[in-house]
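# How does the following fold in three dimensions:
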Amino acid sequence: MKSVIKLFSLCFAIFLISSTAFAQNRPTQSTFGLTASIQGNQTNLQVPIWLNDNVTIAPVFGINHQQNNFTSINLGVAPRFYQDVGSDFATYLGARGIIQRTSPEVGAEDSDFLLGATGGGEYFLGEHFSLGVEVQLNFLINDNGNDRFGTGAAVMGTYYF
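Now for the predicted structure:
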């Protein structure tokens, strides 16, 4: 009888191990999260919302204040279209639109509009946490006529609720 209980326990343990090995770590549909991205000297927060299995839309916001210099506020949106969603890793293409309002301590206020194309990958460590890397191709439209074209990269960490 003891050998039957040991055999049953061993089979049950193998079943539990194999069922968790095949479980997808990607958050379930309609899940939202909070993403912190670090890009050079700029940090923005995003709130990714899964619309379906392959599409997220993320409101973007950030603030940057340098004492006796300026205060800058970022507001925007960043949709992502996931191309390959595996059990732990997903690649995506996306877009970005951000309005940046800068209020300097001296001088006139400035408004910039950033349009960008993005692409990257996200590794889901679990159902509630992921790490990602994103490359960006940005076009900055400035009030002063100093429009700029450039590239960027960001490292992100997301916690899904």
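# Could you use CA atoms for every contact and neighbour count after this?
Noted.
# Tell me which helix or strand the residue nearest the centre of the chain sits in.
Geometric centre of the chain, nearest residue: Thr35, 5.1 Å, by C-alpha atoms, centre = their mean. Taking DSSP states H and E as the criterion, Thr35 maps to strand 33-39.
# re earlier: test my guess that the residue nearest to the centre of the chain contacts Thr43.
No: taking C-alpha atoms under 8 Å as the definition, Thr35 is not a contact partner of Thr43, at 10.4 Å.
# Which residue is the nearest non-sequential neighbour of Gln42?
In space, Gln42 comes closest to Asn64 once its chain neighbours are excluded; the distance is 7.5 Å by C-alpha to C-alpha, 6 or more residues apart in numbering.
# Look up how far Ser103 lies from that neighbour.
For Asn64, the distance to Ser103 (C-alpha to C-alpha, to the nearest Å) stands at 10 Å.
# same check, this time on Ala95
For Ala95, the distance to Ser103 - C-alpha to C-alpha - is 26 Å.
# Any idea how many residues pack against Gly132?
Burial of Gly132 is recorded as 19 neighbouring residues (other C-alpha atoms under 10 Å).
# next up, for comparison:
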Amino acid sequence: MMSSWIFKVIVAGAGGVGKTAMVTRYCTGKFEDGYKMTIGAGFHTKSEILDTGESVKMQLWDFAGEKRFRELLPDYCKGASGGLICFDITDYDTFRDIPVWLKIIRQKAGFVPIILMGMKWDLPNHEVDFDVANDYAQKAKCNQCVFTSSKENINVNESF
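Here you go, the predicted model:
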């Protein structure tokens, strides 16, 4: 019998950066405009069979980005296998928030793999350059930096 794995992944970042759109695209293959603000955290799952025949179930905790919900995040981080920290590449302020999310995840989940996700790559007027984001990811000891577009389905599945 092949192995079966369950991974708890925290999806964090400022409000409105596109976390729910990305998680929905990954789990369902669909993109919808006009998401409502997440209250607390959303929970999604996706199962995959690897080339080795092993089964992997991803538990995705889509955490609300508004400051009033941040005090809840540490409890959700306990037992996490990894994290995706998302920012909107058309809004530099969301990039500035990354250290806050990193600190919360690392304090409660330990030094788990973390990927920085630059969202909304399909939009014009980028305020965050990939080289700047990638350099920050390396300095912060994140595993990787990826720019994505949930709308155009660019680098979404590959990020997971």
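# Could you report the TM-score for this superposition?
Counting by TM-score structural alignment, normalised by the length of structure 2, the TM-score of this superposition works out to 0.29. Behind it: 77 aligned residues with a C-alpha RMSD of 5.0 Å.
# what sits in contact with each of Asn64 and Ser103 of structure 1?
Shared contacts of Asn64 of structure 1 and Ser103 (C-alpha atoms under 8 Å, 6 or more residues apart in numbering): Thr71, Ser72.
# Show the residue spans covered by the strands in structure 2.
4-13, 41-49, 55-63, 82-88, 114-119, 144-147 (DSSP state E).
# what is the orientation angle of the first one with strand 55-63?
Here the directions of strand 4-13 of structure 2 and strand 55-63 differ by 20 degrees (axes from the mean of the first three to the mean of the last three C-alpha atoms, to 10 degrees).
# Which other helices and strands does strand 4-13 of structure 2 contact?
For strand 4-13 of structure 2, the helices and strands in contact under the criterion 3 or more C-alpha pairs under 8 Å, 6 or more residues apart in numbering; DSSP states H and E are helix 19-28, strand 55-63, strand 82-88, helix 98-109.
# Those into a markdown table, with extra columns for mean neighbour count?
Formatted as a markdown table, the helices and strands packed on strand 4-13 of structure 2 follow (neighbours: other C-alpha atoms under 10 Å):
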| stretch | mean neighbour count |
| --- | --- |
| helix 19-28 | 22 |
| strand 55-63 | 20 |
| strand 82-88 | 27 |
| helix 98-109 | 18 |
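# Pipe those into JSON lines and attach distance to Pro74 of structure 2 per row.
Listed next are the helices and strands packed on strand 4-13 of structure 2 as JSON lines, based on distance: least, C-alpha to C-alpha, whole Å:
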{"stretch": "helix 19-28", "distance to Pro74 of structure 2": "18"}
{"stretch": "strand 55-63", "distance to Pro74 of structure 2": "11"}
{"stretch": "strand 82-88", "distance to Pro74 of structure 2": "12"}
{"stretch": "helix 98-109", "distance to Pro74 of structure 2": "6"}
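# Select, out of the ones you listed, the one closest to Ile6 of structure 2.
strand 55-63 (4.7 Å; C-alpha to C-alpha).
# Determine the set of other helices and strands touching the closest one.
So strand 55-63 of structure 2, by 3+ C-alpha pairs under 8 Å, 6+ apart, packs with strand 4-13, helix 19-28, strand 41-49.
# nearest to Cys145 of structure 2, of these?
Nearest of those (C-alpha to C-alpha): strand 4-13, 14.0 Å.
# any idea of the angle the closest one forms with strand 114-119?
Using the same axes, to 10 degrees: strand 4-13 of structure 2 against strand 114-119 is 50 degrees.
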